[in-house]
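# this is a predicted model, with the sequence first.
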Amino acid sequence: MARPTCAIDDTSGCLNNTATSTFTTTTSPADADGSGNSLNATDLTGTAGWQSGKTVTIDGATITLPEFGTGAYDNMLASGQTVTLPDSGVVNTGAAVVFLAFATGAPVTNATGTITYAKNNCLDPNGVPSDQSYDLSAVPDWLSGPSSAASITLVHENHSDDTQTSPSSGPKVYAISVPLTCPGSVISSVSLPQLTNGVQAGRPALHILGLGVRPTTATGSGSSARHWVGTWASVQDTGKVQSSDGSTAAVDSQTLRIPAHVSIGTDSGSGVRVHLSNAMGATPVTFDAASVALQDTTAAGATAAAAPATLTFDGSPSVTIPAGGDATSDPVTLTVEQQATVLVSLQVRGMAPAMPGHSVARTPVWVSDHADRTSDTDATHYTQTTYTGLPYLSGIDVTTSTSNPAGSLVLYGDQSVNGGTASADGRHHLSDAITDALADDPHGDASVRYGVLNAGADSNSLLPQITSSTSPFGVLNPLDRDVLTQGNVRTVLVSTGATDLLNCTGNAYTCATEVEDGLASLDIRLSGYSTDDSQLSINQQPVTQNSDITVYLATIAPFTAAHPGTATQEAAREEVNTYLLDNYPGQIIDFAAAVSTDGNATSSTVKAADLSDGNPSAAYYADLAGRYVDDIDAGALIYPPN
């Protein structure tokens, strides 16, 4: 019997289950788990802003949603359906396929499918077509799965007995990305895993609301061809940016002006685009106007050097981003030098009682009166806020050479990368220190040759689940959103595990092993992604050359007086560092040795010169950056970056 087939922008022919319902005094027919339970459609369409039958952009991929709450089928129970990608009208080439999905009954296993490339695409070096398998077994259960990885967490669960509850964990929908082994090749179809075409209580099932392809950072063709690279980034780790007094920051029809200290500058094309995110938001947000400008180097603050360039989104001056979503601006022309400060201005429509963003940004943010001030050059109508976090702005890309494009280095981690004790001027994070060290490197040419992006977060959920799958394994957030969506990632420096150790209450061996296994899984997961530049042409046909992302692992620096560890946690830290040094030669950046009193990875204290009131100082981050550059210069690493 032939499996159902449908198009990626109209999946109606593949839908076979009703998982959403409306609730008033009765519940419309729906059954997501075999027990008559379902998602509340109003939470999706009203509260979160996921409009029925429309598109939503999640983790860079535009996905067409089904109709919710009508009583008709509204999701694909994975049972071997084939989703085709038309030749036009949809994104059919990219870096990853992103699925909006959730499991019921329990997490699924053996959820493997196939991505089929179009004729004469994704050839191996012998010219043989090379389709790829993938695995969605990482998709969590809608109720018991982690909230930290969810794209959206709903408030209500509807039941077939005409009742409605609000589970403490909340029903969740996840975005999971599958890396393409041939980024940039045309995809003809995606075959879903063949699991089950019906739901039964207690039996695992995989529900897919939709899927889309995340584009590569190469856009256009011919004279309009551009290649983009990330120059600045900030990850969302809170749904409520706070002020210094602990209150939730809010705006009402005001304009935010946010500074971003970039790394690499624009090429001769002088192109800039901006990424906005509502990933941690619970409701939609609309920006009525947006702009970008260089900061005046003399006046500094919220003063622009010249009239800001107006940003548009698909040609419109305004953009609405639903909960869990993101948006990328159209390109504008703006010459940006390396290490410059860019000002991004956003006018928020109406009242925003809470703003998602980066919780500990150490960056000033200005806010205007109740008006659109995005086009203002001077700072007359702006006042510096007391925000401790940075709302909405998630990234800035610049154009790079199309013939020899630059890549980016992403710093992924917790305490050291996040820089919660850095100077509060937005210019002294680890990413800034590495950028400065590259520019000042006596072995270099004073240029910053690649983007340096900060993906640090205050979180102890950065280590992924362990897997032994041989298929490209789907990647959940925050890893996908914070790292793999960044502009032209070629290298990832992982510096995490300290927070996990400080939260571990087991013995030293158990605590160390959990972190070691997590770091090993991160290495496997990240290195399974190909870079945007991983193809070459043979006889004018795209051929994969398996140019995978390079992964560096940092040893864990000693705990500080501000974040002290127990003797057991310190023993675990030393065990982790020994494991890294023994098992990953050529991939290690020895951050611990760079800042420790004794200059080695197992020293238990940070040298006094790198501390201020028990916290890491600017000298601490400079020493970490210096160690990175020294290791690169000395050829101590197997793979050179970018």
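It's in.

# could you use CA atoms for every contact and neighbour count after this?
Noted.

# which SS state does residue 630 fall under?
At residue 630, secondary structure determined by DSSP: H, G, I helix; E, B strand; the rest coil is helix.

# what is the neighbour count of it?
If you count neighbours by other Cα atoms under 10 Å, residue 630 ends up with 17.

# got it, and residue 619?
17.

# thought it was touching residue 610?
Yes: contact criterion Cα atoms under 8 Å: residue 619 and residue 610 qualify, at 5.1 Å.

# what does stretch 595-609 contact?
Defining contact as Cα atoms under 8 Å, 6 or more residues apart in numbering, one finds that stretch 595-609 is touched by 555-560, 570, 573-574, 577-578, 590-594, 610, 619-620, 623-624.

# mind redoing it with 10 Å?
Residues from elsewhere that reach stretch 595-609 (Cα atoms under 10 Å, 6 or more residues apart in numbering): 555-561, 567, 570-571, 573-578, 581, 590-594, 610-611, 614-624, 627.

# and the comparison structure, right after this:
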Amino acid sequence: MTFTNSVRRTGVTLLAAATLTALPLTGAGAGAGAGFGTGTTAVAAEHRHDGSWRGAWATSPQYPTAPFAPNWSQQGFSDHTVRQVVRVTTGGTKARIELSNRYGTKPLRVTGATVARTAEGASVKAGSVRQLSFGKGRSVTIPAGATAYSDGVPFTVAALESVTVTLYLAEETGPATFHTFSSATSYRADGDHRSDRDGAAFKESSDSWYYLSGVEVSGGQAPRRDGVVTFGDSITDGVGSGLNANDRYPDELAERFAAAGKPRGVVNHGIAGNQVTNDWAWAGEKGIERFKKDVLTEPNVRTVIVLEGINDIGGSGLSVPGQPTTPEVTVEQLVEGHRELIRQAHAKGVRIVGATLTPIKGSVYDTPVNEAKRDAVNHWIRTSGAYDAVVDFDRVVADPADPDRMLPAFDSGDHLHPGDAGYRAMAQALDLDAL
């Protein structure tokens, strides 16, 4: 399968390697470790063995930290209700949620949880609130380092519909596993407001997600293995896109599938600042470790798109206050990190698409050394044949008059992250049939 004519014209279409359709349809693994290589994850038996569930929304858990702006992760919660709005990418007639205590220091007690259709802000639509259960009980205790799944509840939801998940945390939680950049507003209220229809009690807000790491659906279509996971750093995470706008490139990709009449799960496992080769406490475990936890535990995944490495390059030798200096990363080390991601995906029968690293000229990462590394890594991604396919995001968003710089119309303003138009162009560059 090739797209050479389109590539010659624009340089933006997915380039498919000969192995794209040759991988076996074996399931992705369900086990995962916790906390920077230690601990265990408690995965429900239903999740391991029932192939009917599909990932509709997801985010990657992170260690409690506040490197950029205040959030609620370090202090945690006590007699609080947390209400979070997410948009699902595929629909069904039954739903369940995934909760993560991966970086918790003690067991997490969730007193109760609900799911509902979103109205406006923290309010939900009348008559749509559904109480969630966990092993038939309304509450659940999640051990430190573990993950829990609610029981499935009848809940008809359509692709691209927003749903509201509400958690009541009566007991003191300690520091909270969360996701820093949500590009979405979460809400907090004192006391138990899990079943409230209006949002009047929710006086506080945050632009992060807490404990909620997934929404899965079943029913509405025959089970099939066609899910797409997007894996990477802040550009996959959607930094630079509008708040509550769902304009990250994975969102735009999900919209293309829906518009084509074939919606499917497209879940986002980007973490701002994340690296392939190094842990940063404020930016998640290194990609080669979290890939098996975040990507390969998703149900019915067919393809993963990897866009990661610019922080390995730009972050070499840098430090965040209170954190150790990040080691220098060579091109060879970064390439080996990508090869490790490919090995992990292929071992689980998952197709893996490599994305070239986008321009950095004019950004905080712009140095001759870093640009030379970026060019070398991109050359390897384009020409090595190691990935099953390649999408050339570099050429998609580059300024034709200055290819090392992002096209101004696509630039969020920091010359590193695309804005909404740039993310839309990236999603348009992916071939839906190849995915």
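Everything's here; your move. Small disclaimer: the values here were computed from a predicted structure and weren't measured.

# give me the TM-score for this pair.
Scored against TM-score structural alignment, normalised by the length of structure 2, the superposed chains reach a TM-score of 0.81; 389 aligned residues with a Cα RMSD of 3.0 Å.

# quick check: residue 28 of structure 2 vs residue 170 of structure 2, distance?
Using Cα to Cα, to the nearest Å, one obtains 35 Å as the distance from residue 28 of structure 2 to residue 170 of structure 2.

# of these two, who's got more company?
Each of residue 28 of structure 2 and residue 170 has its neighbours counted (other Cα under 10 Å); residue 28 has more, 22 against 18.

# using the three-state scheme, assign residue 410 of structure 1.
Judged by three-state DSSP, the three-state class of residue 410 of structure 1 is strand.

# which one in structure 2 is aligned with it?
Correspondence of residue 410 of structure 1 to structure 2, assessed by TM-score structural alignment: residue 229.

# now swap in residue 481 of structure 1 and tell me
By TM-score structural alignment, residue 481 of structure 1 lines up with residue 293.

# which ones are touching the most centrally placed residue in structure 1?
Nearest residue to the geometric centre of structure 1 (Cα atoms, centre = their mean): residue 481, 1.6 Å. By Cα under 10 Å, 6+ apart, the contact list for residue 481 of structure 1 reads 58-60, 149, 151, 175-177, 235-236, 279, 326, 455, 475.

# make TSV out of those and add secondary structure, distance to residue 77 of structure 1 and neighbour count.
Output for those, formatted as TSV (DSSP: H, G, I helix; E, B strand; the rest coil; distance: Cα to Cα, whole Å; neighbours: other Cα atoms under 10 Å):
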residue	secondary structure	distance to residue 77 of structure 1	neighbour count
58	strand	20	29
59	coil	22	26
60	coil	24	23
149	helix	21	24
151	coil	19	26
175	strand	16	28
176	strand	16	30
177	strand	18	30
235	coil	32	29
236	coil	31	29
279	coil	25	28
326	strand	26	24
455	strand	34	29
475	strand	20	26
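
# take those residues and lay them out in JSON lines including distance to residue 506 of structure 1.
Formatted as JSON lines, the entries for the contacts of residue 481 of structure 1 read as follows, by distance: Cα to Cα, whole Å:
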{"residue": "58", "distance to residue 506 of structure 1": "37"}
{"residue": "59", "distance to residue 506 of structure 1": "35"}
{"residue": "60", "distance to residue 506 of structure 1": "39"}
{"residue": "149", "distance to residue 506 of structure 1": "24"}
{"residue": "151", "distance to residue 506 of structure 1": "31"}
{"residue": "175", "distance to residue 506 of structure 1": "32"}
{"residue": "176", "distance to residue 506 of structure 1": "31"}
{"residue": "177", "distance to residue 506 of structure 1": "33"}
{"residue": "235", "distance to residue 506 of structure 1": "30"}
{"residue": "236", "distance to residue 506 of structure 1": "30"}
{"residue": "279", "distance to residue 506 of structure 1": "33"}
{"residue": "326", "distance to residue 506 of structure 1": "39"}
{"residue": "455", "distance to residue 506 of structure 1": "28"}
{"residue": "475", "distance to residue 506 of structure 1": "28"}
